[in-house]
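Trainee: no FASTA, just this:
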């Protein structure tokens, strides 16, 4: 089966719509969310080709296929992350500046800042007394490196 577009997102379906269908999952690393063309296998062994017609990043919960009986849904595997808990806006600015100098992409969830794990960044944050923890968790979207020139 070739998938050329995302049907919907699992969160936009009612609980009844989800419960009435068999759900298969496609497990992806966060890096794979940006790939427009790839071959994947569901947790039930069904092979799929993903060939998205339009450049769209996949996100956790995207529904690739849906009929009256089943759904095929993207499920992002956990990454090793550094979760940073800045206490003030000044501290957030200093952390963001430091990470920007390293060209390290970040994501934000509420008051938390998420970056892919890097032991040097962890050491820097600990040295500066910035609260952080190393956690294994799934991100909803891929970390994007910004294209830039100095």
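Mentor: The structure has been received and is ready for your questions. Source: prediction; values computed, not measured. Numbers count the residues shown, from 1 in each chain.

Trainee: for the rest of this, base every contact and every neighbour count on C-alpha atoms.
Mentor: Noted.

Trainee: do a quick rundown of the helices in the chain.
Mentor: 15-19, 89-101, 119-127 (DSSP state H).

Trainee: nearest to residue 82, of the ones you listed?
Mentor: Of all those, helix 119-127 sits nearest to residue 82, with 7.2 Å by Cα to Cα.

Trainee: that closest one: which residues count as buried?
Mentor: Buried residues in helix 119-127, counted by 16 or more other Cα atoms under 10 Å: 121, 122, 125.

Trainee: against which helices or strands is it packed?
Mentor: Contacts defined by 3 or more Cα pairs under 8 Å, 6 or more residues apart in numbering; DSSP states H and E place helix 119-127 against strand 132-137.

Trainee: mind redoing it with 10 Å?
Mentor: Counting contacts by 3 or more Cα pairs under 10 Å, 6 or more residues apart in numbering; DSSP states H and E, helix 119-127 packs against strand 79-84, helix 89-101, strand 132-137.

Trainee: try this one next to it:
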């Protein structure tokens, strides 16, 4: 079985070494070990030392030296907008208080579809629309790459 044991981040991917592409939703892009079949038929075992997030445009390095590029699959999301940036920040706080993964842009917030959250957001004055697009949520504050990040000294109980 072909193994992939490391992630090459999008900015370091050598396009000439890509032999296949794998399209994964947000949940499937956060893995440590799983058997995967790329879109073109390449079967491989993703076997990382620790769980990590495969971002759109990253690649996994096969033990053959070739790369399989990662594409974020379109997903059913809730697009959240307001006319006022302070209102959007307040909605972001409410979403974060529920520990819901969120993608934050200057104009909108995107979350996975959940009718209970949609009702809450509409009740708080948000304009919501159901959209299909790749989901790229903000990584958690306690996630760090091998190249950086920090540790903190308090717990979350």
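Mentor: Alright, I've got the coordinates. Computed from a predicted model, the values in this text were never measured in an experiment.

Trainee: need the TM-score between these chains.
Mentor: In this superposition the chains share a TM-score of 0.75, using TM-score structural alignment, normalised by the length of structure 1; 142 aligned residues with a Cα RMSD of 3.0 Å.

Trainee: now render the helices and strands packed on helix 119-127 of structure 1 as JSON lines, adding mean neighbour count and distance to residue 13 of structure 1.
Mentor: Shown next, in JSON lines, are those (neighbours: other Cα atoms under 10 Å; distance: least, Cα to Cα, whole Å):
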{"stretch": "strand 79-84", "mean neighbour count": "20", "distance to residue 13 of structure 1": "27"}
{"stretch": "helix 89-101", "mean neighbour count": "13", "distance to residue 13 of structure 1": "36"}
{"stretch": "strand 132-137", "mean neighbour count": "16", "distance to residue 13 of structure 1": "24"}
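
Trainee: of the ones you listed, which is nearest residue 111 of structure 1?
Mentor: Using Cα to Cα, those put strand 79-84 closest to residue 111 of structure 1, at 8.8 Å.

Trainee: would you mind putting the helices of structure 1 into TSV with distance to residue 107 of structure 1 alongside?
Mentor: Output for these, formatted as TSV (distance: least, Cα to Cα, whole Å):
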stretch	distance to residue 107 of structure 1
helix 15-19	29
helix 89-101	11
helix 119-127	15
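
Trainee: to residue 148 of structure 1, which of the ones you listed lies closest?
Mentor: Short answer: helix 89-101, nearest of the helices of structure 1 by Cα to Cα, at 11.7 Å.

Trainee: how close does residue 137 of structure 2 get to residue 84 of structure 2?
Mentor: From residue 137 of structure 2 over to residue 84 of structure 2 the distance is 22 Å, taken as Cα to Cα, to the nearest Å.

Trainee: check the fit of the longest strand seen in structure 2 onto structure 1 and give the mean distance.
Mentor: In structure 2, taking DSSP state E as the definition, the longest strand is strand 43-53. Compared with structure 1 after fitting, strand 43-53 of structure 2 deviates on average by 1.9 Å (mean Cα distance after the TM-score superposition for structure 1).

Trainee: do you know which of the helices of structure 1 lies nearest residue 38 of structure 1?
Mentor: Across the helices of structure 1, the minimum distance to residue 38 of structure 1, taken as Cα to Cα, is reached by helix 15-19, at 25.8 Å.

Trainee: so which residue is smack in the middle of structure 2?
Mentor: residue 136 (4.1 Å; Cα atoms, centre = their mean).
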